[in-house]
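>>> here is a sequence with its predicted model. Questions after.
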Amino acid sequence: MAGRVDAVREQFSLFYRCEVGKVTGYVVKVTGATVHEAADATQAAFVLAWENWTCIRNPRAWVRTVATRELYRSMPDRRTLAGQALVGDSAVVEPGEAWREVVAALAELPLMQRQVLAMTADDFPDDVIAHELGTTAQAVRQNRSRGRRALKAVLSRRRCGDA
């Protein structure tokens, strides 16, 4: 029994180490949250993942969905805690300027396109994206195509100074 518990703990630990940064980035891209806010939501999602680990069929998709929901659930609190980071700035690696540009441009796209593009960037196959977003694989492909075109147009407009 102890061997099985250790194996599960090690499996979860490896999953956490590989995915925590990616999930935080996903939440920022989809919601436009700050890195601090996304990290808090991601941590809450991983706590829930650990509590339900043996029941989760697709942990990569599950934790992204839960982290996004956790962020939206905390939104009223965000207004009252604005600017009060739980850790100092030196504890969080801030993304580069190009990444911030893309995140700002993504914020102009419809939610479904943002979600599809973010999950595609995290290497999810179309069938998994469709399942997690409650749509079809065809709709995923269509949203990805439209999202890429729209993102390109927004970035182009911003770089030309018309934003």
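Yes, it's here. Numbers count the residues shown, from 1 in each chain.

>>> C-alpha only now, for contacts and for neighbours.
OK.

>>> make sure A39 is actually in contact with K22.
No. Using C-alpha atoms under 8 Å, A39 is not in contact with K22; the gap is 10.3 Å.

>>> more neighbours: these two, which one.
Taking neighbours as other C-alpha atoms under 10 Å, A39 and K22 compare with A39 leading, 22 against 17.

>>> so which bits of the helix or strand containing the more buried one are buried?
Using DSSP states H and E, A39 maps to helix 35-51. By neighbour count with 16 or more other C-alpha atoms under 10 Å, helix 35-51 contains the buried residues 35-46, 49-50.

>>> try it against this one:
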Amino acid sequence: MDEEFSAFYRSTVRPLVGFLIHQGAALPVAADIAQDTMTKAYQRWTELHDPRAWVHTVASRALVRTIAAVREDLVEQVPESTSLLARPDAVAEWEGRYDVLPVLQSLPSRQRQVLAWTLAGYTPSDIADQLGLSAETVRGNLAKARRAAVAYLKKREEKQ
């Protein structure tokens, strides 16, 4: 069981962080949520039928709760963090490879959420099941998100 979970963790945690960033999370928040979600997945490992979908759903919901909570915990010193990136000093380089982030940030939250699930490899039907929406609603939001992304990119090209 430990080896199976370990392989799942290694193949899933970084894409999960990216998935949360695509939904609007800052890197440290995304990393924390991904780590907490993976801990919960390990605790329920034998019960999970589709672990990848489960961690995406749990992480997405945790992000929504985090955004809604907006509270500060002040500390005198920030503890040393353990990075989920291979090279923590390469955050700017990593973000630079993801030109989609400004596009995603310009979208309304539901469109951003649906597009993030799509970028994570889920179909509209899968997304509908995970978010408790109809497939038509997901497809509609995905179409709107794509149109908005095209408009954003055209506008950006015109400025250059």
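Perfect, I can see it now. Because the structure is predicted, anything quoted here is derived from the model rather than measured.

>>> tell me, how many residues neighbour L115 of the second structure?
By other C-alpha under 10 Å, the residues close to L115 of the second structure number 27.

>>> so what does it match up with in the first structure?
Counting by TM-score structural alignment, L115 of the second structure lines up with L117 in the first structure.

>>> with the second structure overlaid, report how far the helix or strand hosting that match is off on average.
In this structure, L117 of the first structure is located in helix 111-121 according to DSSP H and E. By mean C-alpha distance after the TM-score superposition for the first structure, the fitted helix 111-121 of the first structure averages 1.5 Å away from its aligned residues in the second structure.

>>> from the chain's centre, how far out does the next helix or strand after that helix sit?
Later in the chain than helix 111-121 of the first structure, the nearest helix or strand by DSSP H and E is helix 126-133. Helix 126-133 of the first structure sits 15 Å away from the centroid of its parent chain (C-alpha atoms, centre = their mean, to the nearest Å).

>>> looking at the first structure, which helix is longest?
helix 2-31 (DSSP state H).

>>> helices and strands around that helix, which ones?
helix 35-51, helix 59-73, helix 97-106, helix 111-121 (3 or more C-alpha pairs under 8 Å, 6 or more residues apart in numbering; DSSP states H and E).

>>> let me see the contact set for S13 of the first structure.
Under the criterion of C-alpha atoms under 8 Å, 6 or more residues apart in numbering, S13 of the first structure has no neighbours.

>>> any idea what it aligns with in the second structure?
Aligned partner of S13 of the first structure by TM-score structural alignment: S6.
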